[in-house]
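Trainee: Generate a structure from the sequence data that follows.
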Amino acid sequence: MDATLPSPLRAAAAGPYGLAVRLRNHAYSRGWVPLKHLPGPVISVGNLTLGGSGKTPLVAFLVQALLERGRRPAVLTRGYGRRGPRDPRILPPGVTPVRPEIEIGDEAALLRRRFPRIWMGISADRHAAGSAIAAEAPDSVFVLDDGFQHRRLHRDLDILVVDPTRPLAENRLFPLGTLREPFAGLQRAHLVVVNAPPHSPGAVRALAAVRSVAGDMPVFHCIQRIGSLVPYPEWRTGSASPPPAFRAAFLAAALGNPGRFRDDVERLGVQVRGSAFFRDHHRLGPRDWARCLAGARRGAADVVIVTEKDAVKISAPPDFPLLVACQAVEFPEEGAFLGAVVRALARA
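Mentor: Prediction:
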């Protein structure tokens, strides 16, 4: 269903979509549809809205935290945008596809790049993928990427990520708005992570919205920012190198929330001289790059900045200075947040 449809068509589609979502949720909530279980603990990270809210960086944060605590995390993800067979794709530690961005999708490829030594299961059927991994690694802790609406799988900790740059309580269901399901659905979560500094105006509004429907549910804050700008060749090889000196930049990205990306770049003090944003998960081709470079030259930009999610899909970089914005995740309440995760694992 296309959110760019004319308003009358979107209004006509909203009714059946909303009814289907409510009936599905009601069936699961009443226990009419049995849940499937995996033999190990399951942590789900998801959201209520379409587009980027910071789920995948939070998944990476959790995987790193589990590794540091001696656990064996295994990521389960749909692999959105991948091509080829739809059978579950199981990646044992140390195994990476030749073209991961094509074979398992851009977000899964990015996670694989960062964590090449963990188990990963890429499939729309997360239970099937998790069961296959559990047969080989029975002590796995499963981290479910974008799992809030994947209700068929039992989870021991349901984390809901809220992006304050998107409407919440006043939002509407897709395609009239960006909600995947009614806002009250957040009551299913075990805890909420607001992707903003604790006392920022957006975080305050988000907290009030959460409290209006979920009472005293635990709420934490994470700060996702650009930790570094790395020249593309060095990013590709994993070598360390400072970015070249530059005055202005052109942004090129295929994201669910490009406005957040632009804000993050500008917070670094970078002067943005133009941008070209594409639909989420799009892979930039030669025509796209020609458009971007024309815009960069027109705006007298010295560099083009892309996200890691875009960089992982580049096979032939453009003939222009290219920087990759590498994401960093911080938790002001890190001890309390990870304590909640550890307690959930102990109860599983």
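
Trainee: contacts, neighbours, all on C-alpha from now
Mentor: Noted.

Trainee: can you map out the helices along the stretch 101-250 of the chain?
Mentor: Secondary structure of the stretch 101-250 of the chain (DSSP state H, counting those that start in this stretch): helices at 106-114, 126-136, 201-214, 232-237.

Trainee: now, of the ones you listed, which is deepest in the fold?
Mentor: Of the helices of the stretch 101-250 of the chain, the one with the most neighbours on average (mean count of other Cα atoms under 10 Å) is helix 106-114, at a mean of 21.

Trainee: residues touching Pro57, list them.
Mentor: By Cα atoms under 8 Å, 6 or more residues apart in numbering, the contact list for Pro57 reads Gln224, Gln327, Ala328, Val329.

Trainee: who wins for neighbours among the residues you listed?
Mentor: Neighbour counts for those peak at Gln224, which has 18 neighbours (criterion: other Cα atoms under 10 Å).

Trainee: surely that one meets Ala325?
Mentor: No. Using Cα atoms under 8 Å as the test, Gln224 is too far from Ala325 to be in contact (11.8 Å).

Trainee: before we move on, the earlier item: tell me which of the helices of the stretch 101-250 of the chain sits nearest to His150.
Mentor: Proximity to His150 (Cα to Cα) singles out helix 126-136 among these, at 8.5 Å.

Trainee: so what does that closest one touch, helix or strand wise?
Mentor: strand 72-77, strand 89-91, strand 119-122, strand 140-145 (3 or more Cα pairs under 8 Å, 6 or more residues apart in numbering; DSSP states H and E).

Trainee: Would you mind giving these as CSV with distance to Asp319 and mean neighbour count added?
Mentor: Listed next are the helices and strands packed on helix 126-136 as CSV, based on distance: least, Cα to Cα, whole Å; neighbours: other Cα atoms under 10 Å:
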stretch, distance to Asp319, mean neighbour count
strand 72-77, 34, 26
strand 89-91, 34, 19
strand 119-122, 34, 27
strand 140-145, 34, 25
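
Trainee: For the comparison step, fold the sequence that follows:
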Amino acid sequence: MGTVSNFPYRVVTDDVHGPLVSVLKFFLWVLSLVYLLAVTLAVWLYRSGILKQHRLPCRVVSVGNITVGGTGKTPLVIKLAQIYKQNKLKPVILTRGYMGRGITGHNKQSDEVTMLREILPDVPVLSGADRIRNAEEFLENNQADVFILDDGFQHWRLARDLDIVAIDATNPWGNGRLLPRGILREPLYALRRADLLILTKTDLGAPPIASIRQRLKDIGCRQPVVETVHKPAGLTDLKTGTPRELRIIAGQTVCALCSLGAPAAFAATLTRSGARIQKAFNFADHYVYNVTDIRSILEHCRRNHIGIVITTQKDAVKLADLRDEFQKARDVRLFSLHVELTFRDDTGENAFLKRILDLS
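Mentor: Below is the predicted model of the structure:
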């Protein structure tokens, strides 16, 4: 089985070429002009007060991005919640959640929501499109010190006290074009609205960090820019639920399995952990796996004498209904890789802590 590619994503990131693709890109460029007009109008309506922002009775910290795809926003949300808990505050996460259908055909809870609830069992995670209503209903019978608004940079309807934007250092702005011709959700100058910029995966970045910082200065960004890395923290044997140390994959030939917006970063993290990737099964972002997918992967492992498949924590949630297939394959082990967001230096960490804890 070949890798399941996301053709539309490959088009907008200029990974595919050809006469017909060029025509398609032209139409996407025209649509991006319409999109720019809509985004510009929406921002102006809210900033001018014609459209009213709703303010909750407690603090709101937004964590968002300016591109589609995997920027590393989820580890940042987890880090925030953990820091607030450590400081005796009551955080609540507001997320829209991406719903899909499992192999039974029934609606499933978002894999990201499930993962957040597993990692943060003592932090309420409210999932749903109307995040304002979810927050207000929660406050009717519960207390909260701070709401963490997941994917909130473009959620202009809800006022926030702090706007944090995650920027993927491995692919900070794609080809520099707006949706649907590129991966930008807003023009780059919109980053000036943010209070804090977080560069993620800086240890894997292809562009030099200095060039990213210079670009931010060129567009007028004067807020703190904090560098972070996604540090591998361990493994879980998904057949037994047993935690395992990273060293067991060092020097091992493995297959990687994920459905992420940025699969290359996952592969790079595995490689830095000492694994040798024989094949990466990269599915489209938010893909819902089926039995045929898993059986094909396992057959590839048997043919090539691969005894380990490694996936992400998010994908581990989506694979829960399919673990019986792996249980039958006694010669193939399935692990999920845990990563945590860490800071590259004390200066960045101190700037981050000061900004998120000083919301008065």
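
Trainee: possible to save the contacts of Pro57 of structure 1 as CSV with secondary structure and distance to Ile122 of structure 1?
Mentor: Output for these, formatted as CSV (DSSP: H, G, I helix; E, B strand; the rest coil; distance: Cα to Cα, whole Å):
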residue, secondary structure, distance to Ile122 of structure 1
Gln224, strand, 25
Gln327, strand, 23
Ala328, strand, 24
Val329, strand, 24
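
Trainee: For Asp139 of structure 1, state which of these is nearest.
Mentor: Comparing those against Asp139 of structure 1 with Cα to Cα places Val329 closest, at 26.7 Å.

Trainee: correct me, but the closest one touches Phe61?
Mentor: Yes. Counting by Cα under 8 Å, Val329 of structure 1 touches Phe61, with 7.0 Å between them.

Trainee: Contacts for stretch 276-284 of structure 1, please.
Mentor: 51, 80-81, 106, 251-256, 258, 291-292, 310, 313-314.

Trainee: Quick one, which of the helices and strands packed on helix 126-136 of structure 1 gets closest to Arg343 of structure 1.
Mentor: Each of those was scored for nearness to Arg343 of structure 1 using Cα to Cα, and the closest is strand 140-145 (13.4 Å).

Trainee: Show where the closest one falls in structure 2, residue numbers please.
Mentor: Counting by TM-score structural alignment, strand 140-145 of structure 1 falls onto residues 145-150 of structure 2.

Trainee: Phe142 of structure 1 versus Arg126 of structure 1, what's the distance?
Mentor: Distance of Arg126 of structure 1 to Phe142 of structure 1, given as Cα to Cα, to the nearest Å: 10 Å.

Trainee: Need the overlap of contacts for those two.
Mentor: Leu76.

Trainee: could the helices and strands packed on helix 126-136 of structure 1 be laid out in a markdown table, adding distance to Thr4 of structure 1?
Mentor: Output for these, formatted as a markdown table (distance: least, Cα to Cα, whole Å):
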| stretch | distance to Thr4 of structure 1 |
| --- | --- |
| strand 72-77 | 27 |
| strand 89-91 | 33 |
| strand 119-122 | 29 |
| strand 140-145 | 27 |
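
Trainee: nearest to Val21 of structure 1, of those?
Mentor: strand 140-145 (20.1 Å).

Trainee: which other residues reach the closest one?
Mentor: With contact meaning Cα under 8 Å, 6+ apart, strand 140-145 of structure 1 is reached by 40-46, 55-56, 59, 62-63, 71-78, 126, 130, 133-134.

Trainee: Once aligned, what mean separation remains between it and structure 2?
Mentor: When structure 2 is superposed, strand 140-145 of structure 1 averages 1.1 Å from its matched positions, counting by mean Cα distance after the TM-score superposition for structure 1.

Trainee: got the angle for that strand vs strand 72-77?
Mentor: 30 degrees (axes from the mean of the first three to the mean of the last three Cα atoms, to 10 degrees).

Trainee: what angle sits between strand 140-145 of structure 1 and helix 126-136?
Mentor: Using the same axes, to 10 degrees: strand 140-145 of structure 1 against helix 126-136 is 160 degrees.

Trainee: How much space separates the counterpart of Val63 of structure 2 in structure 1 from Gly339 of structure 1?
Mentor: Residue correspondence to structure 1 (TM-score structural alignment): Val63 of structure 2 is matched to Val45. As judged by Cα to Cα, Val45 of structure 1 and Gly339 of structure 1 stand 16 Å apart.

Trainee: for Gly269 of structure 1, same thing?
Mentor: Note on Gly269 of structure 1: its distance to Gly339 of structure 1, by Cα to Cα, is 35 Å.

Trainee: And the strands in the stretch 151-300 of structure 2?
Mentor: Counting by DSSP state E, counting those that start in this stretch, the stretch 151-300 of structure 2 has strands at residues 162-168, 196-200, 225-237, 242-244, 253-258, 276-282.

Trainee: and the second one, how far out from the chain's middle?
Mentor: Translated: strand 196-200 of structure 2. When distances are taken as Cα atoms, centre = their mean, to the nearest Å, strand 196-200 of structure 2 is centred 13 Å away from the chain's centroid.
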